[in-house]
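Chemist: Could you work out the structure for the sequence below:
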Amino acid sequence: MTIPRRQALKAIASLALLAMTAAPAAGARPPSLTEAAGTYRVAGSSVIHFTVPQAGGGSGLAGDFGKFSGRFRIDGNNIEQSSVEFTLYPESVRSRERRIENFLRSSAVFDTANFKTITFRSTIVRQTGPDTATVEGTLTARGKSRKERFEVTLTDWNRRSIAFTIRGSIRRAPYGMDVGTPIYSNVVQFDMKIRGQRR
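Modeler: Below is the predicted model of the structure:
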């Protein structure tokens, strides 16, 4: 069946209009922290990735955590009053090789037989831009607690969900996990993609 030319052009124009309204325009303003105010729980689709570089540019160690939980609240009136609570379960650590996973779970690193969780509780949130912030708080691992800081960028938001990238560098020696230094760096680099669901 042949579609008349005028009808075909009308259909194409309708599809183009639909595409323009469905997709954000190039260079569109990113969402702001103030607009995203609310309380969220951390979704299971989040990704908690870490790397420990090797001296001399080797492949180093890398892994992810498969189990975690948390919630965060963004205060739209005063971002500094926002809060973050996060829990990692080190037994769920995953890596490219089983022997590395077993090593990370051992008493040399996470000691999962004696310490079931790693927790972070924020103490202050400082907004550094419309869609960026610095989060400082207390990280507790292997029974030791220290102040740590993470850089947060809001990447996506709608009425029901929110997404961030979070990056930070943590020295492992203060937590009793300095095995392998100096062959492996004393610094663990975290690169996380966190998605939250509105509560």
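Chemist: From now on I want contacts and neighbour counts done on CA atoms only, so please keep to that.
Modeler: OK.
Chemist: Would you state the helices of this protein in chain order?
Modeler: In chain order, the chain shows helices spanning 5-22, 98-105, with DSSP state H as the criterion.
Chemist: export these to TSV and tack on mean neighbour count?
Modeler: Conversion of the helices of the chain to TSV gives the following (neighbours: other Cα atoms under 10 Å):
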stretch	mean neighbour count
helix 5-22	11
helix 98-105	16
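Chemist: could I get these as JSON lines with distance to Lys144?
Modeler: As requested, those are exported to JSON lines (distance: least, Cα to Cα, whole Å):
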{"stretch": "helix 5-22", "distance to Lys144": "49"}
{"stretch": "helix 98-105", "distance to Lys144": "17"}
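Chemist: Of all those helices, which one is nearest Val84?
Modeler: The closest of the helices of the chain to Val84 is helix 98-105. By Cα to Cα, the value is 25.7 Å.
Chemist: Also this sequence, please, to line up against the first:
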Amino acid sequence: MRSPRLLLLPLSAALVLAACANQDAPAPGTAGDAAPPAATAPADPAGTTAETITGVSGTYILDPKHTDVIAQWSHFGFSNPIAHFGEVDGRIVYDADNVANSSVEVTLPLSGLNSHVGDFDEHLRSADFFDAANYPTATFRSTAVERAGANALRVTGDLTIKDITRPVVLDVTINKFGEQPMAKRPAAGFDAVATIKRSDFGVGAYAPNVSDEVQLRITTEAVVAEGAPAATPAG
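Modeler: The predicted model follows:
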């Protein structure tokens, strides 16, 4: 893989960042700064107990109905809210024989941002944060993909928000390769976690009282495009 531009998002991504601040939040420096719980690393990254999943080479298109980028942050140390970034568009190129040839690219429309609080979503899209009117999407493009244990990958890539690009590392768990029973086509599933600083992307309002660090959790299901050549098992 060149690196899963997925998910991934950063976009995915980083996105959540904005969701950080409450419209009525007090001025910086007046409240506690507890960081959100650390993102959970992929299960058993060393592969000490997991059964190895056989990867299948191919180009997989992300299924937006089964892909979610979740951001979580600390709000003055009182709570750890989350926001979802859906409507994800992207693809994963997976090379089972040489994962370094794999790649990922993902686009996260900010129109898909959903904290389940409508006026807060609008504030996050405003110029105070993501400025979605001028920067309607976030993107992630992988620059390197490497094995990190059985059923685990490390994907390094460039996350871009508000035309600001920074490197991000995704710790990825391979969930499954196989036929998607409804689509009747080869599919692949992955989870990933990462930590970013929202201030690195110009959405740092109210930090550090509202935590600058944002934990990203990504889950994605991707299916080989209809009519595309059959995917190829490793070996």
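Chemist: quick revisit: just so I know, which of the helices of the first structure lies nearest Trp157 of the first structure?
Modeler: Taking Cα to Cα, helix 5-22 is the member of the helices of the first structure nearest to Trp157 of the first structure, at 15.2 Å.
Chemist: Any idea which of the helices of the first structure gets closest to Thr140 of the first structure?
Modeler: Go through these one by one with Cα to Cα and the one that ends up closest to Thr140 of the first structure is helix 98-105, at 16.3 Å.
Chemist: Can you check which part of the second structure that closest one sits on?
Modeler: Residues 118-125 of the second structure are where helix 98-105 of the first structure aligns, with TM-score structural alignment as the criterion.
Chemist: Report the distance from the matching stretch to the chain centre.
Modeler: The offset between the C-alpha centroid of stretch 118-125 of the second structure and the centroid of the whole chain comes to 20 Å, using Cα atoms, centre = their mean, to the nearest Å.
Chemist: quick one: it to the first structure mean distance?
Modeler: In the superposition against the first structure, stretch 118-125 of the second structure averages 1.1 Å from its aligned positions (mean Cα distance after the TM-score superposition for the first structure).
Chemist: Please identify which of the helices of the first structure is closest to Ser82 of the first structure.
Modeler: Proximity of the helices of the first structure to Ser82 of the first structure was assessed by Cα to Cα; the nearest stretch is helix 5-22, lying at 31.6 Å.
Chemist: State the span of the second structure onto which the closest one is aligned.
Modeler: Here helix 5-22 of the first structure fails to align to any part of the second structure, judged by TM-score structural alignment.
Chemist: can you pull the contacts of the equivalent of Thr39 of the first structure over in the second structure?
Modeler: Thr39 of the first structure maps onto Thr59 in the second structure when the alignment is built from TM-score structural alignment. The contact partners of Thr59 of the second structure, taken as Cα atoms under 8 Å, 6 or more residues apart in numbering, are 91-94, 224-225, 231.
Chemist: Of these, which ones are shared with the first structure?
Modeler: Using both residues aligned by TM-score structural alignment, their matches' Cα atoms under 8 Å as the contact test, the members of the contacts of Thr59 of the second structure still in contact in the first structure are 91-94, 224-225.
Chemist: Quick one: residues contacting Leu61 of the first structure.
Modeler: With contacts taken as Cα under 8 Å, 6+ apart, Leu61 of the first structure has the following neighbours: 51-54.
Chemist: Let me know the closest of the residues you listed to Thr181 of the first structure.
Modeler: Checking those against Thr181 of the first structure by Cα to Cα gives Gln54 as the nearest, at 9.2 Å.
Chemist: how close does the counterpart of that closest one in the second structure sit to Thr52 of the second structure?
Modeler: Using TM-score structural alignment, the equivalent of Gln54 of the first structure in the second structure is His75. From His75 of the second structure over to Thr52 of the second structure the distance is 39 Å, taken as Cα to Cα, to the nearest Å.
Chemist: before we move on, what about Glu213 of the second structure?
Modeler: When Cα to Cα is applied, the distance between Glu213 of the second structure and Thr52 of the second structure equals 33 Å.
Chemist: Longest strand in the first structure, please.
Modeler: When the first structure is parsed with DSSP state E, its longest strand is strand 144-157.
Chemist: Against which helices or strands is it packed?
Modeler: Of the remaining helices and strands, those touching strand 144-157 of the first structure by 3 or more Cα pairs under 8 Å, 6 or more residues apart in numbering; DSSP states H and E are strand 132-141, strand 161-171.
Chemist: Point out the most buried one among those.
Modeler: Each of these was scored by mean neighbour count; the highest is strand 132-141, a mean of 20, by mean count of other Cα atoms under 10 Å.
Chemist: That one vs the second structure, mean deviation?
Modeler: With mean Cα distance after the TM-score superposition for the first structure, strand 132-141 of the first structure departs from the second structure by a mean of 0.6 Å once superposed.
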